[in-house]
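J.: I would like the atomic coordinates for the input below:
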Amino acid sequence: MASPTSSVLPADGRGLGRGFGMLWTAFLIANLGTGISSVAFPWLATSLTRDPLLISLIGVIADLPWLLLSLPLGAVVDRADHRRVLTTTHWGRAALTAGIALALATGTMALGILYAVAFVLGTLTVANENASQTILPRLVGPDRLQRANARLTVADTTVGVFLGPWVGGLLVGVALAVPFTVDASLFALSGLLVLLLPVTPREPSPTSRSLRRELAEGLRFFWRHRPLRDLGLLLGVLNLAGAVAIATQVLFAQEILGLNAVQYGLLFMVGAVGGTIGAQATPWMESRLGPRRVLLMSLAGSASALVIVGLASHGIVVAGALSVSAGLGLAWNIITISYRQRIVPEGLLGRVNSIYRLISWGPLPLGSAIGGLLVTAGQAAGGREIGLRTPVLVSAAVISVLFVIALTRLRTGLWSKTGSAYADDQG
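T.: Just a heads-up that it's a prediction; the model follows:
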């Protein structure tokens, strides 16, 4: 098997190479568009309906591809040229967001259209994120994966959670069609940059093998590798709880915190400062505390932050809590993604990524649905405010239980730089 960097053009001397620099730039631009969408889509939904169940259904539909399509798309990524997958998915998202802008401009926008676009966008996002993680070991060496993932995570936080939502709030204030027009341009530019990546086309995997056999091969590797299996299951429950909490967050922001569109974007912006700090500090925290303690801190911090959010009535308090939670959450991502990229063979990485993400992200649509139902039930029992606070506090309770479980599952001996010591772990 070729080394991870054998197909990459020479580095540009800045440590991670010209190829990574171009991937990082495309990632930055695309995530700016995603950040804008994170405000524009739910705000558009509230202009079409005030029903919490119908609003949460958008999240259900957008996340459904993680559950339904992660496995087959992972096999496709392993067979295909990663650069082509990235380009196609970026341009597909550009076309869809342009379609939303056109529907708004012509007065033909409807909730059904929003649901359909959400599903297709979610499908393209599944393929895009899988390919982004799978191509990275071909652009940087294994000893630089932690650093590369940290830079990508900082970029994601800075523009996707920090700058993007704030810009989205400003653009929504101009007109609802404007943020979607900007999104289309950003995704189109990202696709062009990825098309120019200085990486030789990847030799496709043999297509004579059945898709089922290839998926089974990836599943066996994942399930027999206990650290990967435990991390995937833990993240699945964590993301389920997170989806419950955020399913109706736009209504929480509007009705409990009293925020307008610009202020809602600022809430993300302030909250993401901690995310950026956490991503930058992850190598230091891991070297001082060890990965196990950092991951446990992430769970404890998330549970505590949700308790504060669920009881708060002021945007600044909520932003502060989210800032701490985001920093610890991104530390979890950097540590676990880098670990996965180091220990999974390149030919299996797309499939293992898809299985990992099926387990960890597949519960998102269920969480969104539960969030909407909890608001409805809480509202019936104690009024609108109690209803909107209920899913946040329930999520905090679930993550607290998860922390207790993780104390025994995330053992100190899980981690090594290669992961080879654990590949035969059948426990």
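J.: Going by C-alpha atoms from here, please, whenever you check contacts or count neighbours.
T.: Fine.
J.: Following the chain onward from the helix or strand harbouring residue 369, which element is next?
T.: Assigned by DSSP states H and E, residue 369 belongs to helix 364-382. For helix 364-382, the following helix or strand on the C-terminal side (DSSP H and E) is helix 384-409.
J.: elements contacting that next one?
T.: Using 3 or more C-alpha pairs under 8 Å, 6 or more residues apart in numbering; DSSP states H and E as the contact test, the elements touching helix 384-409 are helix 226-246, helix 249-255, helix 291-311, helix 364-382.
J.: re the thing from before, which residues are contacting the helix holding residue 369?
T.: With contacts defined as C-alpha atoms under 8 Å, 6 or more residues apart in numbering, helix 364-382 is touched by 52-53, 55-57, 59-64, 66-67, 239-248, 384-391.
J.: mind checking how far that helix is from the chain centre?
T.: Put simply, helix 364-382 sits 22 Å off its chain's centre (C-alpha atoms, centre = their mean, to the nearest Å).
J.: this one as well, want them side by side:
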Amino acid sequence: MAGLGRSFTHLWASAALSNLADGVLKVGAPLLAVSITRSPTEVALVGAAATLPWLVFALPAGAVADRVDRRRVMALANAGRAGGLVAAGALAASGVLNLWLMLLAVLVAGVAEVFADTAAQAVLPMTVPAERLAAANGRVVGAQTVGNDFVGAPLAGVLVTLLPAAVLGGPALLYGAAALLLLGMRGRFRPARPPRADGQGAASMRREIAEALRYLWGHRFLRTLALSAGAINAASAAYFGVLVLWLVGEGSRVGLEPSGYGLMMTALAVGALAGSLVSERITRLLGEGRTLVLMWMVSALLHLVPVLLPVAWLLYPTAVVWGLAGASANVLVISARQRLIPAELLGRVNSAYRLIGMGGMPVGAALGGVLGELAGLPAVFLSATAVSVAAVCLVWRVAPRRISVPLTSDHTVDPTSGSLSAP
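T.: Below is the predicted model:
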């Protein structure tokens, strides 16, 4: 890609394929679950299985990313989830797939995703100049959303109907190809200053993780951002974990076909692609702090549309705006973290941030299922909206107009306030 170099091109292509696989799995697995059971609790377990690994493996994944070649971590993780899904696809083709085997396959893929994604966010600043981070992240987020939703979601809807085994086998092939593409990256992708080994094994890793946690907790803005993201993601997991029951099937409120659900995800991807491309312009116009608060608030309030106006055609323009707001905020937040966190800490602090930001998702998904079972699906949707709005208000209190100031040799970031100070 122009101005971003060969290594970024291979990284981007690998991200595009792996996220296409993610999209098929993300939409296809819940649809497969709905074909097996109509229990909100059991369907919600699929979302919980996909996100539970972030709660368990995020911190070790960050420590690994700061110790070894980050490209190699990504390649091995992609190869690992390819192998796990090949086995699951073979079981599905044999007609012996049940909910628990599918949950196991999703769980294995989720563990690999933690290591792959943690290393990917840490390796990107090593492939492009600092001033091109926003542009590079915009392209990666665009590839993620197109793969996840624009192509992967409708493809999953078709595969569930025509060839259910391919919902698991297809992503396996894509993950394998993504691993191979990473071999085309040229250069050194191990941190220049890896953590100093004061000990061996687990004790040394615990000290490295503790250093990252202290940095994150001492940085007022990053700490608040992580806590707010955690609340929003937990609420979102509860919401989307049962949304398929509200939208799809004869007993649903909206009555979409599986292919219609896939098309809604496609509409979301159209908006997300636009958001990834215009995020930099919106940020220049409004400032980073205002852009982040606005985009997160729009996303939160759009949760209400399927509940208050359960009309099929209205879901599609809603999804477009939803995607635009979410992708714009993602580009901004990722670029800010890559600039604010020192390079030698990036893997670990990123993983600590994502542990807080994503660790609540399996809990949210499980609670959403239980609440839906006990109080009905509207209670889940309204509660998720309320939590998200409260989290956005928390960020609004601390977000400066300008968030991500590049680190240079002449300045350091004050970890207490996140502002710049002379050394």
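J.: rewinding a little: apply the buried test to the contacts of helix 364-382 of structure 1 and list what passes.
T.: 52-53, 55-57, 59-64, 66-67, 239-248, 384, 386-391 (16 or more other C-alpha atoms under 10 Å).
J.: Now do the same contact list for residue 392 of structure 1.
T.: Residue 392 of structure 1 neighbours (C-alpha under 8 Å, 6+ apart): 244, 245, 246, 306, 307, 309, 310.
J.: Residue 35 of structure 2 corresponds to which position in structure 1?
T.: Here residue 35 of structure 2 is matched to residue 47 in structure 1, going by TM-score structural alignment.
J.: which residues of structure 1 fall in strands?
T.: In structure 1, no strands are defined using DSSP state E.
J.: Contacts only, for the counterpart of residue 121 of structure 2 in structure 1.
T.: Matched by TM-score structural alignment, residue 121 of structure 2 corresponds to residue 133 in structure 1. With contact taken as C-alpha under 8 Å, 6+ apart, residue 133 of structure 1 is in contact with residue 341.
J.: any idea how far residue 204 of structure 1 lies from residue 141 of structure 1?
T.: As for residue 204 of structure 1, its distance to residue 141 of structure 1 is 21 Å (criterion: C-alpha to C-alpha, to the nearest Å).
J.: can you check residue 180 of structure 1 too?
T.: 37 Å.
J.: Residue 418 of structure 1 now?
T.: From residue 418 of structure 1 to residue 141 of structure 1 the distance is 13 Å (C-alpha to C-alpha).
J.: ditto for residue 164 of structure 1
T.: 30 Å.
J.: neighbour count winner among the two?
T.: Neighbour count, other C-alpha atoms under 10 Å: between residue 164 of structure 1 and residue 141, residue 164 has more, with 28 against 17.
J.: Contacts only, for the residue nearest to residue 422 of structure 1 when sequence neighbours are not counted.
T.: Distance criterion C-alpha to C-alpha, 6 or more residues apart in numbering; nearest residue to residue 422 of structure 1, sequence neighbours excluded, is residue 225 at 6.3 Å. Counting by C-alpha under 8 Å, 6+ apart, residue 225 of structure 1 makes contact with 422, 423, 424, 425, 426.
J.: got it, and residue 328 of structure 2?
T.: 272, 275, 276, 278, 279, 292, 295.
J.: Give the burial count for the equivalent of the first one over in structure 1, as a bare number.
T.: Under the alignment (TM-score structural alignment), residue 272 of structure 2 pairs with residue 275 in structure 1. Other residues within reach of residue 275 of structure 1 by the criterion other C-alpha under 10 Å amount to 28.
J.: With the one 10 residues further on instead?
T.: The local packing of residue 285 of structure 1 (other C-alpha under 10 Å) involves 16 other residues.
J.: Cheers, nothing more for now.
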